[in-house]
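Student: Mind looking at a prediction? Sequence and model below.
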Amino acid sequence: MVKIVGINGSLRLGSYSAKALELATQKVETYGANVEILDLRQMNLPFCNGEDQYPGYPDVEKLRQTVKEADGLILVTPEYHGSVSGVIKNALDLMGFDELSGKVTGLISVLGGQTNSNALNELRLIMRWVHAWVIPEQIALGQAWKAFDEQGKLIDEKLSERLDKFAQSLVENTKKLK
């Protein structure tokens, strides 16, 4: 069984990014993967300063070890000012090739406005730089404030189908490269 780690790049309570990650997790699990969520809201992570060690911050080691032991990743970010959130960028900066190289990665961005690919392109660039394998399927969830129903499900059936294909691709490609 493949192990996927999901990381949500939003700290906001009631985050649409967290809802998107939850839905992606459910879909990925239906394809037989084991998923662990690293909730950055519950972790005490310092700002990355380029050091190898961060004494006094055991969550840095937890982040690094959990990702290192994973076969694949789901990265979800809100789009802020046309790019990734500082939260997810900082978490990725606290890791390096040892943790991220070779990881099959699926990307999801969540926007308050119209759908675009800015944050997804930035994440793709970051992950390529650390030698991860980003699947071609990606999700940009625009106008997030009206994308979910009261049960937290996606209202747009086509978007839900794309999320299913995203999950299937992530699991299948992770199995192939494992």
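Tutor: Now that the structure is in, tell me what you want to look at.

Student: Only C-alpha atoms from now on, for both contacts and neighbour counts.
Tutor: Will do.

Student: neighbours of residue 77, just the number please.
Tutor: Residue 77 has 30 neighbours, counted by other Cα atoms under 10 Å.

Student: That one and residue 131: what is the separation?
Tutor: 20 Å (Cα to Cα, to the nearest Å).

Student: What of residue 27?
Tutor: Relative to residue 131, and taking Cα to Cα, residue 27 is found at 25 Å.

Student: take the one below as the second:
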Amino acid sequence: MDPRYLHERPATGLGPLAPAPRILLLYGSLRERSYSRLVVEECARLLQLMGCETRIFDPSDLPLPDQVASDDHPAVHELREHALWSEGQVWCSPERHGQITGIMKTQVDHLPLAYKGLRPTQGRTLAVMQVSAGSQSFNSVNTLRILGRWMRMVTIPNQSSVAKAYEEFDEAGRMKPSSYYDRIVDVMEELVRFTVLVRPHADQLVDRYSERRERDRPVATPADAAGLTRP
């Protein structure tokens, strides 16, 4: 990366930069040399350089959904705690048989829309990425976008797809200079901007009529607060 062209605080002027934006990163492979993990490690370095706090979840101990009664498992609790901590997330999956991996889907399946009255994903920003063993494809990122929308996340427009990922990393696991790496920098800059832009409005963006009605929480209008009668 050429630091002459990097905005170290890309969200300056878009909203409060303190506290540091909190970003959770998920990857979708358990291989010893997992390219999706190497990508999120590069992303974490970039995000830290841009002033963010990051956590990378290790899915190696995660059970299948419904495998453990009530999902009472330390890895499930850890994942949900990380999600609740986060303001934004990065999801990176390998493409396997034209789709995301089961490891990636398992992590998303363990993140409920509502959990103990809290929302692990709703209103949070999301960047989607994929790695491929062959030519460039967008099957996995397209699926991740569908999942992000279903989880009521603010999925940013930009995305990354790294083709022939085995050629893009050196022996130490660091990504080589390339247009693929430049795109990852682009995506991280955009994620930081959207996260800071959304953070003052996250609660309002997921405030829904149907949920207010279900919980019997009428909207207190200014007229109601003043004790005035509506016409």
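Tutor: Now that the structure is in, tell me what you want to look at. Predicted, not measured: the structure shown is a model, and the values here were computed from it.

Student: circling back to that earlier point, so which of residue 27 and residue 131 of structure 1 has more stuff around it?
Tutor: Neighbour count, other Cα under 10 Å: between residue 27 of structure 1 and residue 131, residue 27 has more, with 20 against 16.

Student: Return the distance of the more buried one relative to residue 169 of structure 1.
Tutor: 11 Å.

Student: Secondary structure element for the residue positioned nearest the centre of structure 2, which one?
Tutor: By Cα atoms, centre = their mean, the mean C-alpha position of structure 2 lies nearest to residue 89, the distance being 1.9 Å. Residue 89 of structure 2 belongs to strand 88-94 when assigned by DSSP states H and E.

Student: Output the residue interval of structure 1 matched by that strand.
Tutor: Aligned using TM-score structural alignment, strand 88-94 of structure 2 spans residues 72-78 in structure 1.

Student: can you check stretch 214-222 of structure 2 too?
Tutor: Taking TM-score structural alignment, stretch 214-222 of structure 2 hits no residues over in structure 1.

Student: Who are the packing partners of the longest helix seen in structure 2?
Tutor: Taking DSSP state H as the criterion, structure 2 has its longest helix at helix 179-198. Taking 3 or more Cα pairs under 8 Å, 6 or more residues apart in numbering; DSSP states H and E as contact, the helices and strands that helix 179-198 of structure 2 lies on are helix 35-49, strand 125-131, strand 160-162.

Student: so how much does it differ from structure 1 once superposed?
Tutor: Following the fit onto structure 1, the mean deviation recorded for helix 179-198 of structure 2 is 1.0 Å by mean Cα distance after the TM-score superposition for structure 1.

Student: And the contacts of the next helix-or-strand element following that helix?
Tutor: Following helix 179-198 of structure 2 in sequence order, the next helix or strand is helix 202-205 (DSSP H and E). Here helix 202-205 of structure 2 makes contact (Cα atoms under 8 Å, 6 or more residues apart in numbering) with 123, 124.

Student: What is the aligned counterpart of residue 170 of structure 1 in structure 2?
Tutor: So residue 170 of structure 1 corresponds to residue 191, using TM-score structural alignment.

Student: and if you look at residue 92 of structure 1?
Tutor: Using TM-score structural alignment, residue 92 of structure 1 lines up with residue 108 in structure 2.

Student: how many neighbours does the match of residue 170 of structure 1 have?
Tutor: Other residues close to residue 191 of structure 2 by other Cα under 10 Å number 28.

Student: need the contact list for it.
Tutor: 88, 125, 126, 127, 156.

Student: Just name the closest of those to residue 140 of structure 2, please.
Tutor: residue 127 (12.5 Å; Cα to Cα).

Student: Without its sequence neighbours, what residue ends up closest to the counterpart of the closest one in structure 1?
Tutor: Under the alignment (TM-score structural alignment), residue 127 of structure 2 pairs with residue 106 of structure 1. Nearest residue to residue 106 of structure 1, sequence neighbours excluded (Cα to Cα, 6 or more residues apart in numbering): residue 74, at 4.8 Å.

Student: Fine by me, we can end here.
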